[in-house]
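Chemist: have a look; sequence and predicted model below, questions after that.
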Amino acid sequence: MKKIIAIVIAIALISASLLSVNAATISELEARQAELEAQQAEYQQKLNDSNAAVNEQQQEVDALVGQVESVTEEIQVCYQKIAIYDESIAEKQTAIDAANAEIEANMDVLRQRIKTIYISGDVSALEIVLGAKDFSDFLDKLQLVQYVSNHDEELISGIKEQLDAISDEKAALEEDKAELEAEQATLTEKQTELNTLLEDNKETLAGLQSAAADAEMQLSLSEEELSGLSEEIQAYYRQQREALAAQQAAAAASSSSDDSGDSGSSSIDYSAPQQVETDGSWTWPTPGVITSEYGEQRSYESHNAIDIGASIGTPIYAANSGTVVNCNSSCPHTNYGGSWCSCGGGYGNFVWILHDNGYETIYGHMISTAVGYGEHVSNGQLIGYVGSSGWSTGPHLHFELRINGVKSNPMNLY
């Protein structure tokens, strides 16, 4: 009998010591967890902003690429049109050269005829020819016209008119070509400016993409660390449950020995999960209405609890009997009115109760607590009062349920 009692006392002392040491570090872990969650919210917002900026900058780059392609196509069209003008001008020049050659040939024929006149001895006609100042003056001389056939005169005049018309067309083509070359120069300058702007925007886009990648990497690292902390915290509470189960098993063994004289252990395995009765045996924790449901999606996380709206000082009751395994009553920000603090790992003033079968309930954002660490509480017992401490945007009770360390919907209890 004495040996069993000694074992019970030893287990109780070891468990109490273990829980006390772990309780000191769990607050630090949970504070770090709250800090990481805040960082995640910040990184997620940065990532969202960066991705939005990247998308906007990408649209601008795409628009500039489209403009560059359009201007480049315009320049190509200008090149093609200039080539056509060059071809047309060359054709006109060929026609001008042909007309000039034809005029020269007819002048040779005319000179030959004049020579024939001279040989025939018609000196007066020769004097008229030699006295002419130019070809036009020559044609105007009535005395000479009678020696030149009407056919020759019409031929030369027609060629001269044709030559003048072709020269005018060539001049017009050259003027149009000059205007087109000026337009091409303007387009080329615009193309250069657009390409410079495009390169600048590509550099900006690359910077934004790099910032988005950094934010995504920071978010990933934060999630990795947060995952590790969550495992540590869950291990802590699992250790507490095992220690509590060992105490209960030892106490049951002692009680059985006292009743029957048998030093054997209890037949109940307190460490094994058991079915918890939820048919009305759980107490609603505080008067009020649900203002935030379980699983509600927020900017950086899913809300894995329910919020019950109530005024400052409204009593809070234990949802079921159990042992207070963690609590905080030192947060001075009991009515922050929309601002946040990281007291109590974001829970502010809170009470954490371990029930049977691996069930835990957490009551956060209190103005003050009415129970302390290690205290056994009964179903419906007063444990604190509604406040707005920690990460709270106004007076309410944060009511959280965990089953074997996993956050679950508290409404499944009712």
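Modeler: Good, I have the coordinates.

Chemist: from here on, contacts and neighbour counts on C-alpha atoms
Modeler: Noted.

Chemist: the host helix or strand of N55 packs against which elements?
Modeler: Assigned by DSSP states H and E, N55 belongs to helix 2-119. Packed against helix 2-119, as judged by 3 or more Cα pairs under 8 Å, 6 or more residues apart in numbering; DSSP states H and E, are the following elements: helix 123-131, helix 150-260.

Chemist: hold the first one in mind and look at this next one:
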Amino acid sequence: MQNVQSQINVLNQQVSTLDTSIQEKTAQLSGKQQEVNTTFDELKKRLCAIYKTGEASTLQILLSSQNVMDLANKTYLLRSITEHDVALINGLKEEMQGIAAEKAEIEQNRADLTEAKSTLDQKRTELGALQSEAQNVLDGIANQEQGILAESDALSMEEEEIRRRENEAGDRIDQWWADYYAEQKRQQEELKRQQEEEQRKQQEQAQQNQEESESSTQPVEEPEQESSAPPVVNDAPLEYVGGQFTWPVPGYTHISCGYSSDHKAIDINRTNGNSIDGAPIVAANSGKVVKAGWDNSYGNFVMIDHGGGYSTLYAHASSLAVSTGQQVERGQTIAYVGSTGDSTGPHLHFEVRVDGVRQNPFNWFSAG
């Protein structure tokens, strides 16, 4: 379209130049035509005079000479008049030829002008078509932009809704861990109480046996010792298993969504153009799988207790490789990356908790 506009500008300049040239040449031609008309009028008067006097007048002029000198002067005068007439006629011919040439040039310029205007009209029509097409394209782009903005708004609303449900799920998990640690503490206190009660009973039995032994000569048979350790209800590690966390998806380090107050986790997805879908998810450290199953927001997920209040969560898996209650080792495959639950694409949603409270995972390990 810029090229067509440039051509139109050139044609406009040509049209303007041709118009100016035609006007100038027409004015010049008008002046010359007036000069030719004046000269022609003089020539007509001269010829008319010659016609009226005829050739005798010239002979009379010569015969009326007084002497040779007078004859020579009159002959020179007649020759001069004749030469003037011839020059006048020749000049008139040249001017007429010049006028004819300039008229031809003007006509050619007018033809060129007509052609230039025709070309200009074509280019303007072409430019109009291009502008119309460009406007249609712009209108289409504007419509697409509106559609994209609408989709973007809808996507933003969807993402906000997903984030809201994800935070609700996180809050539920926080409460689950609070109940979990409360139950663990209750079990520990109950174990301690049972141990103290068993120790007290053993002490009372020992004292009773001693008293009976002092009052009797017969040996008293020792009662059979019972195990002092009650059955363990929760076999999760109480102390931290030790060591550093390992990256949960080896080979994939791109963080699509980092840790923030509104997203208390990190999302790991494709790296260097390689899809993460189906990649193995490994345990960041050894521990016990305290929960492995389905959540409407987290999709397929796994939670591991590493002891000492440390735990990790792995969400949106396509499938699980462990089950609740299973002991796992650091680096062991526990699931596979997917896009289940509230997810817009394959990624791993990874959380680290301390005493049931979500923390920034990068406080304990670096991507690698």
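Modeler: Looks like it came in fine. None of these values were measured; they are calculated from a predicted model.

Chemist: now the TM-score, please.
Modeler: Overlay of the two chains. TM-score (TM-score structural alignment, normalised by the length of structure 2): 0.58; 280 aligned residues with a Cα RMSD of 4.8 Å.

Chemist: now do the helix holding N55 of structure 1 against helix 123-131, angle only.
Modeler: 150 degrees (axes from the mean of the first three to the mean of the last three Cα atoms, to 10 degrees).

Chemist: ok, back up a step: select, out of the helices and strands packed on helix 2-119 of structure 1, the one closest to V54 of structure 1.
Modeler: helix 150-260 (5.7 Å; Cα to Cα).

Chemist: distance between that closest one and the chain's centre?
Modeler: 10 Å (Cα atoms, centre = their mean, to the nearest Å).

Chemist: just stretch 149-167 of structure 1 next, same as before
Modeler: 77 Å.

Chemist: what's the matching range in structure 2 for that stretch?
Modeler: On structure 2, the counterpart of stretch 149-167 of structure 1 by TM-score structural alignment is residues 82-100.

Chemist: now tell me what touches the matching stretch from outside.
Modeler: With Cα atoms under 8 Å, 6 or more residues apart in numbering as the test, stretch 82-100 of structure 2 has contacts from 29, 32-33, 36, 39-40, 43.

Chemist: buried ones among these?
Modeler: Burial by neighbour count, 16 or more other Cα atoms under 10 Å: within those this picks out 29, 32, 36, 39, 43.

Chemist: the closest residue to P410 of structure 1 other than its chain neighbours: neighbour count?
Modeler: Spatially, and ignoring its direct neighbours in sequence, P410 of structure 1 is nearest to L401 (5.3 Å; Cα to Cα, 6 or more residues apart in numbering). For L401 of structure 1, the neighbour count with other Cα atoms under 10 Å is 24.

Chemist: so who does L401 of structure 1 touch?
Modeler: L401 of structure 1 neighbours (Cα under 8 Å, 6+ apart): 305, 359-362, 407-410.

Chemist: what is the nearest of those residues to S227 of structure 1?
Modeler: K407 (13.7 Å).

Chemist: burial measure for the closest one, as a count.
Modeler: Residues within reach of K407 of structure 1, counting by other Cα under 10 Å, total 16.

Chemist: also H347 of structure 2?
Modeler: H347 of structure 2 has 31 nearby residues by other Cα under 10 Å.

Chemist: wait, it sits on S318?
Modeler: No. The criterion here is Cα atoms under 8 Å, and H347 of structure 2 misses it with S318 at 9.8 Å.

Chemist: quick check: the spatially most central residue of structure 1 vs D200 of structure 1, distance?
Modeler: Closest residue to the average C-alpha location of structure 1: N51 at 1.1 Å, with Cα atoms, centre = their mean. For N51 of structure 1, the distance to D200 of structure 1 equals 19 Å [Cα to Cα, to the nearest Å].

Chemist: tell me the SS of N320 of structure 1?
Modeler: Using DSSP: H, G, I helix; E, B strand; the rest coil as the criterion, the local structure at N320 of structure 1 reads coil.

Chemist: how many neighbours does it have?
Modeler: For N320 of structure 1, the number of neighbouring residues by other Cα under 10 Å comes to 23.

Chemist: identify the residue of structure 2 aligned to it.
Modeler: The alignment partner of N320 of structure 1 in structure 2, by TM-score structural alignment, is S286.

Chemist: circling back: could I get the helices and strands packed on helix 2-119 of structure 1 as CSV with distance to Q80 of structure 1 and mean neighbour count?
Modeler: Shown next, in CSV, are those (distance: least, Cα to Cα, whole Å; neighbours: other Cα atoms under 10 Å):
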stretch, distance to Q80 of structure 1, mean neighbour count
helix 123-131, 52, 14
helix 150-260, 11, 16
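
Chemist: average offset of the lengthiest strand in structure 2 relative to structure 1?
Modeler: Counting residues, the longest strand found in structure 2 (DSSP state E) is strand 310-320. Aligned to structure 1 and superposed, strand 310-320 of structure 2 gives a mean residue distance of 5.0 Å (mean Cα distance after the TM-score superposition for structure 1).

Chemist: gap between the helix or strand hosting Y385 of structure 1 and the chain center?
Modeler: Secondary structure from DSSP H and E places Y385 of structure 1 in strand 382-386. Here strand 382-386 of structure 1 is found 44 Å from its chain centre; the criterion is Cα atoms, centre = their mean.

Chemist: same check, this time on stretch 2-12 of structure 2
Modeler: Using Cα atoms, centre = their mean, the offset of stretch 2-12 of structure 2 from its chain centre is 33 Å.

Chemist: just to revisit the earlier point, and of the helices and strands packed on helix 2-119 of structure 1, who's closest to G384 of structure 1?
Modeler: With Cα to Cα as the measure, helix 150-260 is the member of the helices and strands packed on helix 2-119 of structure 1 nearest G384 of structure 1 (21.8 Å).
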